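>>> the amino acid sequence is not available; the structure is as follows:
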């Protein structure tokens, strides 16, 4: 789910104090009267200044009744009461706008079992959730190679279920465009037969909600010579960009292009950590001044480090930016950071680092030239495996020396540039018959990536749960019974990208719907949209729906679906919250005049794992996800009627 400004869903999982810089970013521009919940505050600033009152009967020397002396105080008290009353009314008004009530449910099913719902099974849902939340997908950031793989997997599932690609009759627009930076989206799909399920669109670099997109400057047309490189000077051997090394995004608002380069002797500097509380110092016996330091990602853990550093949590010592700060203080000329997870997985460029909830002080800073390198590249440079070095440190409980081959000099350049990026949604369809309308069932596929301490946001609840439920709904509606109940009504199934960056994908899809037919020879009316986002936590037999107040035409179909009793819930809350209603992909459809419902897990929202690395599959109730899928399918059948 898209983060709200000053989100109050934190659980204090991170002990770092929130920096003033971070707070200003979340609450809006400095000096704004916007509060952390996004609502305007009253009774501050200019309004307070206008309360100044000139003393009465003093500056003129005239005297008057004694009570006149108390008039300024009386005016101030009256004004204060008035402002307080206005503020109270505003608060009460906000409370009035955010409410929840239970909807009526039957005590037993009022309809015979629907055969199509039998296609929704918990074993398959569990497998789908685990697949999408697998750490190998790197948190499914937009854009990233991990998200590319997740999208290809969803397209494969669409095809296996029997969904057809969505035809928009615009092959020039819908074909994938290779971008000049040679980044993750320019790589082949692997299975080109999946391409019709992808609907690409371009987003400007500045369009993203968190930070502008920043591409690695790899060699390519129009790039010149100032591109990323890593060369072992003694043999002039060149490592391969995108395979052996990638840059770290470091551009600034003042300079949209970042280039940092160095040529120096290589030295191994462990984890680049100097921590007195943990009795560990990688710099005690290593001089990195004027050298390029090869360092390990993360921090020591386990073995002889029991009771130090990480017990159940990763400490701030593992933060990439803290490592680079330490190296800069020690006078290093550059840094090569070994990604220890690349032994069995490809090295992947990350244009951003996850911001956890609540925000921490793990913010981008410093300008030391830096490349992330693979285990294989580090082994070539050091003459020994960095994994073996990490294990030696773990066993010794202290830094270990790694003699670098004599004369090992390295030439490196890190380069990134802000530029537009191509993104894509994944869309499959049950085509509508001529003259019939269509529905949209959607869920966002993206999450927030990997944090600067190496912690992966798996996004099991947010939103592998919703995507898995969407696939289950597709299976139910594609069954023979499901097709009969749809009676020619079409359905688009959409795995959106960029929801975490401000509903980028759903906005693009809505623009496409406005301008292109959904099925050959038909421009059917969109009957409604059902959005599944964060549906796996909380009591297994309760659910939340938003949108019935905003879209009254959805109330009757939804209540008919509830009355069937075939979903598995014994409590469904209708929540009205104008601010919360804007927080996911359905809102793009609502703004376009398309009725939309938002199915959600619980209210008030459960604290603890939202936008943290703790959002993992074992925290979810798969029976609840199955019930959500059944409810969505029932609503779809009612809308088709």
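All right, it came through fine. Since the structure is predicted, the reported quantities are computational estimates derived from the model, not experimental observations. Numbers count the residues shown, from 1 in each chain.

>>> make it CA atoms for all contacts and neighbour counts henceforth
Fine.

>>> give the buried residues for the helix or strand residue 81 falls within.
Residue 81 is part of helix 71-97 when elements are defined by DSSP states H and E. Using 16 or more other C-alpha atoms under 10 Å as the test for burial, helix 71-97 gives 72, 83, 90.

>>> distance check, residue 587 against residue 461.
20 Å (C-alpha to C-alpha, to the nearest Å).

>>> please compare the first structure with the one that follows:
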């Protein structure tokens, strides 16, 4: 769920209420619960890529796909497809505790990894960070957007410096402006800010964490950035990664600005204008961090129902199987990040979606069920598939991603991650209307959900793609209850060891959602429809380039 990545549902504790089904379902809540309970158990150790838990996960998911009636759809080996697709990755892990020293206004302070600062193991191809007294400069939101006549750098050379940047977009605070108001653009994502620093030759980036614009608490930042890091294998990693990629707490940023005679809130306000100019800070930072790094191979898992008349055309359902593995202990001493909602639940849904298609009338088009790796490390498994597809993207009809499923009971509405204008969403809305459910645009577009789930790499390649989200307008409790429970999950369980399976969790809403997604995929798989992006979509041009392959 991220790049990480944030789910839109939460756990409802206690006895599950009973809801009447309006029509026979294709799905069984007990089967779904069994998969979640197994995959999120301590035995699977948080499903970290390139750990023994990956082997367990692959064995379980592929066995259940076979049991459901799917055929292997992975890499060709010895003349036949297997269940997995090799995904080569760079793996980097911090060795011991880094030494981090801040010098501000002549006074020296030692920073603690995971407390005031979270420094990632280097992904630029080196095996250590060793910087001494590197100057800091505040560059606002760190955005260069010529099409918006916006440049936060104003010609300032940041080579040899650490840039301090704000998370999200310049108009997040005001809700209006050049960057879509509250809805985050890619310029607001932390991945963009790291990339821009590398393009400009900076030593690195310090992103100031604030819970609202980031859409998650510091615990999520710490847990996601101080453990094992991964990246796709790049020909020139230094072009995408500066040596230092880190976050700092807001309180530390306030202190830094004060030592430089600046007011943090005032500087943030100034950064919301295109007239903003970089502000040098009266501070330097030294970091020594040793890392182990090397190439490993993780795996996507793929099963398929082969089409009867148009087998070369593919509808894709996806979900990421990975989570954070074993990491720093929480207050209770728990070190296993079980990832029940995120995303054992989506993997469970994927297996059962495969069963529904395999046990019913065979579709005209093929349907692929893709469990991808390393989502939590930056959508890496889906990025690899999107650039090394098992089946041609030109004849991929659409992609439906499941990152977390509904665990709050029945809902009157449904949503998707982020905002998108495309025919695939129109189809989903139409199918929902048939069963009396309404589409609600994402309630928190400032969270940048469109860029944080595994449909995004497919969209970048032009494939019509959405990531489904369960509704927040609950039959029992309405939107007030739905929003409160989702916020509680984000604060207390998201990317924390507390994301565990709770027996008695209500999965009636999950069954409801999966029936909806099944009817959407079935319609696509038995039609000649080719969903398209809107004419003004940034993904339309990539899709149009392959138009000749679609009949």
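Now that the structure is in, tell me what you want to look at. Predicted, not measured: the structure shown is a model, and the values here were computed from it.

>>> give me the range in the second structure that the helix holding residue 81 of the first structure lines up against.
Under TM-score structural alignment, the alignment places helix 71-97 of the first structure onto no residue of the second structure.

>>> re the thing from before, mind putting the buried residues of helix 71-97 of the first structure in TSV, distance to residue 245 of the first structure included?
Shown next, in TSV, are the buried residues of helix 71-97 of the first structure (distance: C-alpha to C-alpha, whole Å):
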residue	distance to residue 245 of the first structure
72	70
83	59
90	54
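
>>> from memory residue 72 of the second structure sits against residue 83, does it?
Yes - applying C-alpha atoms under 8 Å, one finds residue 72 of the second structure in contact with residue 83, separated by 4.7 Å.

>>> coming back round to it: and the helix holding residue 81 of the first structure, what does it pack against?
Using 3 or more C-alpha pairs under 8 Å, 6 or more residues apart in numbering; DSSP states H and E as the contact test, no helix or strand touches helix 71-97 of the first structure.

>>> contacts for whichever helix or strand comes after it?
For helix 71-97 of the first structure, the succeeding helix or strand toward the C-terminus, using DSSP H and E, is strand 99-102. For strand 99-102 of the first structure, contacts defined as C-alpha atoms under 8 Å, 6 or more residues apart in numbering pick out 571, 572, 573, 574, 575, 576, 577, 603.

>>> give me the neighbour count for the aligned residue in the first structure for residue 342 of the second structure.
Aligning on TM-score structural alignment places residue 342 of the second structure opposite residue 462 in the first structure. Look at residue 462 of the first structure: counted by other C-alpha atoms under 10 Å, it has 30 neighbours.

>>> ok, the closest residue in space to residue 462 of the first structure that isn't next to it in sequence - how many residues close by?
For residue 462 of the first structure, ignoring the flanking residues on the chain, the nearest one in space by C-alpha to C-alpha, 6 or more residues apart in numbering is residue 534 at 5.0 Å. Residue 534 of the first structure is flanked by 25 other residues according to other C-alpha under 10 Å.

>>> returning to that earlier point: comparing residue 72 and residue 83 of the second structure, which residue is more hemmed in?
Just comparing residue 72 of the second structure and residue 83: by other C-alpha under 10 Å the higher neighbour count belongs to residue 83, 25 against 22.

>>> which helix or strand contains residue 126 of the second structure?
Residue 126 of the second structure belongs to no helix or strand, assigned by DSSP H and E.

>>> and residue 391 of the second structure, by the same measure?
Counting by DSSP H and E, residue 391 of the second structure is part of no helix or strand.

>>> buried set for the helix or strand hosting residue 257 of the second structure?
Under the criterion of DSSP H and E, residue 257 of the second structure resides in helix 250-259. Going by neighbour count (16+ other C-alpha under 10 Å), the buried part of helix 250-259 of the second structure is 250, 253, 256, 257, 258, 259.

>>> hmm, residue 268 and the fourth one touching each other?
When you say that, I think you mean residue 257 of the second structure. No - using C-alpha under 8 Å, residue 257 of the second structure is not in contact with residue 268; the gap is 10.7 Å.

>>> picking that back up, overlap in contacts, residue 72 and residue 83 of the second structure.
302, 303.

>>> out of residue 587 and residue 461 of the first structure, which sits in the busier spot?
With neighbours defined as other C-alpha under 10 Å, residue 587 of the first structure and residue 461 compare such that residue 461 has more, 29 against 23.

>>> so what's the more buried one closest to, chain neighbours aside?
residue 534 (5.1 Å).

>>> related to what we said a few turns ago, the residue nearest to residue 462 of the first structure contacts residue 1, correct?
Yes - judged on C-alpha under 8 Å, residue 534 of the first structure makes contact with residue 1 at a distance of 7.0 Å.

>>> what does residue 495 of the second structure align to in the first structure?
By TM-score structural alignment, residue 495 of the second structure lines up with residue 611.

>>> how many residues are close by that match?
25.

>>> got it, and residue 373 of the second structure?
Neighbours of residue 373 of the second structure (other C-alpha under 10 Å): 32.
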